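Novice: return atomic coordinates for the entry below.
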Amino acid sequence: MKIEIDSVELSFDNKKILYGVYLKTETGKVTGVLGRNGCGKTCLLRILFGDLKPKYKSVRLDGKYLKTNLFNTGKVAYLPQHQLLPNNLSLKKAFHLFQSDWKTFTAIFDSFKIYGNSKINEISSGELRVVETYLVLDSGKEIILLDEPFSFIAPLYVEKFKDIIREKKNVSAILITDHFYREILDVSDTIYLIKNGSSKLIQSQQDLENEGYISFNPQQT
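Specialist: Next up is the predicted model:
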């Protein structure tokens, strides 16, 4: 499956946020989106998902214009920045609702075995982020949107999720944004930088330096 979005025009209080964006992701590839705070990354994912309405947008699935919101198609799973699961829900119930296997999850993240009977409000925010990210990635949806999945979680978990993302891209088109640009560079097949309301295709870390997104450091490897 291939999904494309362009012709986006979004403004808040007469300030243009997005107005020159093109983005494409497809099954078999991870597409990363980078950009400074406030540049519109989260807005772009929400517009694509369908819960934020811009002045204009064009979304195409396999080249065909999508007349409804993407979330109405049943083809997408979305990890927002805000909390996804309700506090009074038990972890095992959450896995049941998402049709995801708790034992498979704890085989990868073994420190969570002690939380089998715990509720969402009984684990830390970082642990909750791990659970939510896993459930979205394990949803089996054809399109997966991840908004800052690496934030607030331990580096060991970041590496585990990068492995999961590489596996899941074989059956899903994955779009991911995060401030951890090295992780995005590592896990993504295609990268876009959102700057001044527009998107630009990024080929390397050098491109990010040239665009002023990161500073040049001769000691970087």
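Novice: C-alpha from now on. contacts and neighbour counts both.
Specialist: OK.
Novice: residues in contact with the spatially most central residue of the chain?
Specialist: Most central in the chain under CA atoms, centre = their mean is residue 146, positioned 1.4 Å from the mean C-alpha point. By CA atoms under 8 Å, 6 or more residues apart in numbering, the contact set of residue 146 is 78, 79, 80, 133, 174, 175, 176, 177.
Novice: repeat that with 10 Å
Specialist: 32, 42, 45, 77-81, 133, 136-137, 174-178 (CA atoms under 10 Å, 6 or more residues apart in numbering).
Novice: do the same with residue 9
Specialist: Per CA under 10 Å, 6+ apart, neighbours of residue 9: 16-21, 53-58, 197.
Novice: give me the buried positions along the longest strand seen in the chain.
Specialist: With secondary structure taken from DSSP state E, the chain has its longest strand at strand 2-12. For strand 2-12, a neighbour-count test (16 or more other CA atoms under 10 Å) marks 2, 3, 4, 5, 6, 8, 9, 10 as buried.
Novice: separation between the closest residue to the third one other than its chain neighbours and residue 71?
Specialist: Excluding its sequence neighbours, the residue lying closest to residue 4 (CA to CA, 6 or more residues apart in numbering) is residue 24, at 4.4 Å. Counting by CA to CA, to the nearest Å, the gap from residue 24 to residue 71 is 17 Å.
Novice: of the two, who's got more company?
Specialist: Between residue 24 and residue 71, counted using other CA atoms under 10 Å, residue 24 has the larger neighbour count: 17 against 14.
Novice: check contacts around the residue nearest to residue 3 when sequence neighbours are not counted.
Specialist: With CA to CA, 6+ apart as the criterion, residue 3 has its nearest non-adjacent residue at 4.7 Å, and that residue is residue 61. Shown in contact with residue 61 (CA under 10 Å, 6+ apart): 1, 2, 3, 4, 5, 26, 70.
Novice: this one next, for a side-by-side:
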Amino acid sequence: MASQLEIDSVIKSYDDRTQILTDIYLKCETGDIIGMLGRNGSGKTTLMKILFGTLYAERKFIRIDGKVYDCPYKTNDVLCYLPQHEFLPKHLKIEKVVQLYLGQTSVESFFYDQTLNQLRKSKVGSLSGGELRYFEIKLLLSTDSKFVLLDEPFNGCSPVLIGSIMALIVEAPKTKGIILTDHDYRNVFDVANRYCLIFDGGIRWIKDKHELVRWGYVPATKS
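Specialist: Prediction:
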């Protein structure tokens, strides 16, 4: 039976005046890869932080498998989050990070990966931006968390690494639900199996690229 994540009735304002999210409802089930689109400042990152539990909202209601959570990040194996910024200690070797996150028994299988095997003794701070992003994403997808939030996972990556990251996401176990954002809608449509657009503080579900034109997200000539 699929696990289910729901966030409902979200209201978030800044400066007590500007309401960025208005009565948002979003549901993600294990097996879903939801691509979330929206212009800069539309509230994509804000919604992810509220869902993770690290950002206050005037109103929110979060349920995972029917259980209500205020701060999901405080509960093991429920939800993990890839922020846009680096989040791993730069002084640690990546092999040590894997051990801390996944346990010693998972280290060898984690490095059955041509991209990472040659870097396993390297420190986090010595990795290039693209290498670090790939490592962070594989690490979070390898945890026991049922749901994973990926905020701009392709940012700063070469086309080759973007392809490798997409493969990681698509090959993630069907026991996970994934919500991701990206500024390039083409990346989102290449990897996700459901799509939504944050527009005027609400969520609009998108069936195809033509609907992005209808909502004014992309020009008609580039649809």
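Novice: now the TM-score, please.
Specialist: Once superposed, chain against chain, the TM-score is 0.91 (TM-score structural alignment, normalised by the length of the first structure); 217 aligned residues with a CA RMSD of 1.8 Å.
Novice: that older thread, ok, the aligned partner of the residue nearest to residue 3 of the first structure in the second structure to residue 30 of the second structure distance?
Specialist: Residue 61 of the first structure maps onto residue 64 in the second structure, with residues paired by TM-score structural alignment. Separation of residue 64 of the second structure from residue 30 of the second structure (CA to CA) stands at 11 Å.
Novice: same deal with residue 99 of the second structure?
Specialist: 26 Å.
Novice: and what of residue 8 of the second structure?
Specialist: 18 Å.
Novice: again with residue 55 of the second structure
Specialist: On the measure of CA to CA, residue 55 of the second structure and residue 30 of the second structure end up 24 Å apart.
Novice: got it, and residue 100 of the second structure?
Specialist: 25 Å.
Novice: how about the helices of the first structure, start to end?
Specialist: Per DSSP state H, the first structure carries helices over the ranges 41-49, 91-97, 102-108, 125-137, 155-168, 181-187, 205-210.
Novice: number of nearby residues for the corresponding residue of the first structure for residue 41 of the second structure?
Specialist: Matched to the first structure by TM-score structural alignment, residue 41 of the second structure sits across from residue 38. Residues near residue 38 of the first structure, counting by other CA under 10 Å, number 10.
Novice: same thing with residue 101 of the first structure?
Specialist: 13.
Novice: who touches both of residue 64 and residue 30 of the second structure?
Specialist: 3, 4, 5, 146, 147.
Novice: out of those residues, flag the one nearest to residue 192 of the second structure.
Specialist: Checking those against residue 192 of the second structure by CA to CA gives residue 147 as the nearest, at 14.5 Å.
Novice: please report how far the closest one lies from residue 78 of the second structure.
Specialist: 6 Å.
Novice: residue 199 of the second structure now?
Specialist: 28 Å.
Novice: quick one: map residue 175 of the second structure onto the first structure.
Specialist: So residue 175 of the second structure corresponds to residue 171, using TM-score structural alignment.
Novice: count of residues packed around its match?
Specialist: Using other CA under 10 Å, residue 171 of the first structure is surrounded by 16 other residues.
Novice: again with residue 18 of the second structure
Specialist: Per other CA under 10 Å, the neighbour tally for residue 18 of the second structure reads 9.
Novice: which residues touch the equivalent of residue 189 of the first structure over in the second structure?
Specialist: Matched by TM-score structural alignment, residue 189 of the first structure corresponds to residue 193 in the second structure. Residues near residue 193 of the second structure by CA under 10 Å, 6+ apart: 31, 32, 33, 34, 35, 170, 207.
Novice: from these, pick the one nearest residue 89 of the second structure.
Specialist: Once CA to CA is applied, the member of the contacts of residue 193 of the second structure that ends up nearest residue 89 of the second structure is residue 170, at 27.3 Å.
Novice: residue 147 is in contact with residue 79 of the second structure, correct?
Specialist: Yes - Residue 79 of the second structure is within contact range of residue 147, at 4.8 Å (criterion: CA atoms under 10 Å).
Novice: so for the two, which residues contact both of them?
Specialist: With CA under 10 Å, 6+ apart, residue 79 of the second structure and residue 147 have common neighbours 5, 64, 140, 176, 177, 178.
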